[in-house]
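Chemist: Fold the following.
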Amino acid sequence: MSVTVTKTGGHTAQITWTPDDDPHGYLAAAVESDQLAYALQSLGDTETGHSTPTATPEQALAATAATLSLARLLERRAAVQVVVLKDGHDLTWRPMAEALLGDASKQSSVRRMYDSGRRHLGR
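Modeler: The predicted structure is shown next:
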């Protein structure tokens, strides 16, 4: 994958990708719909709420909805990646739980991700 994030100075970065990196259009949609911008903004928000106190309730709601939508998409994509780790790379549950969740005893959580990924793939 040739998606690159290049820090261009200070607090700025540039994201680039090729059409081959985005066959389903998820990246383009996340950028064009401001989902990615809202999600990145939420990473910088305070723990108690939006960092833009002048945001109207409607703006805050739109930002939260966009962030949640992207988070759900990323959760589905991660579940599909777990299927690839298990079926394509023959990894076992314990090492995946340790690497992905930081706790080898959370094998059942990884199995649930695997089952979810298989459902998304129609298997």
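Chemist: use CA for all of it now, contacts and neighbours both
Modeler: Fine.
Chemist: ok, and T67, which helix or strand is that part of?
Modeler: In the assignment (DSSP states H and E), T67 maps to helix 57-83.
Chemist: Show me what whichever helix or strand comes after that helix is packed against.
Modeler: Toward the C-terminus, helix 57-83 is succeeded by helix 93-101 as the next helix or strand (DSSP H and E). The contact analysis (3 or more C-alpha pairs under 8 Å, 6 or more residues apart in numbering; DSSP states H and E) places helix 93-101 against helix 107-121.
Chemist: measure the residue nearest the centre of the chain to L68 for me?
Modeler: Among the residues of the chain, the one closest to the centroid is L74, at 3.2 Å (C-alpha atoms, centre = their mean). According to C-alpha to C-alpha, to the nearest Å, L74 and L68 sit 10 Å apart.
Chemist: Could you do T8 as well?
Modeler: T8 is 28 Å from L68, by C-alpha to C-alpha.
Chemist: swap in D45?
Modeler: Taking C-alpha to C-alpha, one finds D45 at 14 Å from L68.
Chemist: Could you also give me the structure for this next sequence, so I can compare it with the first?
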Amino acid sequence: MSVIVEKTAGNRAEISWSPAEDDPRGYLAKAIESEQLAYALESLGASETGHTEPTASEEYATAMAMHTANLAQLLERRAAVQVVQLRDHYGLSWRRIAVALFDDADRQSSVRRMYDSGRRHLGV
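Modeler: Have a look, this model is predicted:
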């Protein structure tokens, strides 16, 4: 993996990547610079108690939800493109991809929908 996330000490991590090789479209840089990644990671680490007893302001909670949803949509599109690569480049079966993604061989129709979506994003 060329993008490196390294735990540096305690609760700190450092992300490094090559913009030209790892992020030619600038998605990673944008996610970091816009604080989208920070909001999404905070949401990922949030306790379930925060849903019933929120401590953040309405504005902050709205920003967190927006950034998390936007990053999730982008990741869904990227995953769909990866399914196209798994199928077309590596020749994996629908069943094998379903097991890899969902740990369920019966989810082949979900994989096919992702494949179709990925092809649309690629313009093929």
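Chemist: Fetch the TM-score of the aligned pair.
Modeler: Put the two chains on top of each other and the TM-score (TM-score structural alignment, normalised by the length of the first structure) is 0.94; 123 aligned residues with a C-alpha RMSD of 1.7 Å.
Chemist: quick one on the thing from earlier: relative orientation of the helix holding T67 of the first structure and helix 93-101 in degrees?
Modeler: 150 degrees (axes from the mean of the first three to the mean of the last three C-alpha atoms, to 10 degrees).
Chemist: Mean per-residue distance, helix 57-83 of the first structure versus the second structure.
Modeler: Its aligned residues in the second structure lie a mean 0.4 Å from helix 57-83 of the first structure after superposition (mean C-alpha distance after the TM-score superposition for the first structure).
Chemist: by contact count, what packs against that helix?
Modeler: Packed next to helix 57-83 of the first structure, using 3+ C-alpha pairs under 8 Å, 6+ apart, are helix 35-44, helix 107-121.
Chemist: Buried residues, it. List them.
Modeler: By neighbour count on 16 or more other C-alpha atoms under 10 Å, the buried set for helix 57-83 of the first structure is 60, 63-64, 66-67, 70, 76, 78-83.
Chemist: What of stretch 17-28 of the first structure?
Modeler: Per 16+ other C-alpha under 10 Å, stretch 17-28 of the first structure contains these buried residues: L27.
Chemist: Now do the end-to-end distance for it.
Modeler: Length of stretch 17-28 of the first structure, first residue to last, C-alpha to C-alpha: 9 Å.
Chemist: now stretch 5-18 of the second structure
Modeler: Note: stretch 5-18 of the second structure ends 13 Å apart using C-alpha to C-alpha.
Chemist: now what about it, what contacts it?
Modeler: With C-alpha atoms under 8 Å, 6 or more residues apart in numbering as the test, stretch 5-18 of the second structure has contacts from 2-4, 23.
Chemist: next one: it to chain centre, how far?
Modeler: 18 Å (C-alpha atoms, centre = their mean, to the nearest Å).
Chemist: do stretch 63-76 of the first structure as well
Modeler: 8 Å.
Chemist: Read off where it ends up in the second structure.
Modeler: Using TM-score structural alignment, stretch 63-76 of the first structure corresponds to residues 64-77 of the second structure.
Chemist: Could you list the residues in contact with the matching stretch?
Modeler: By C-alpha under 8 Å, 6+ apart, stretch 64-77 of the second structure touches 31, 35-37, 39-40, 43, 117-118, 121.
Chemist: Repeat that for stretch 84-93 of the second structure.
Modeler: 94, 97, 115, 118-119.
Chemist: So E6 of the second structure belongs to a strand, correct?
Modeler: Yes - the assignment for E6 of the second structure, made by DSSP: H, G, I helix; E, B strand; the rest coil, places it in a strand.
Chemist: Give me the neighbour count for it.
Modeler: By other C-alpha atoms under 10 Å, 11 other residues sit near E6 of the second structure.
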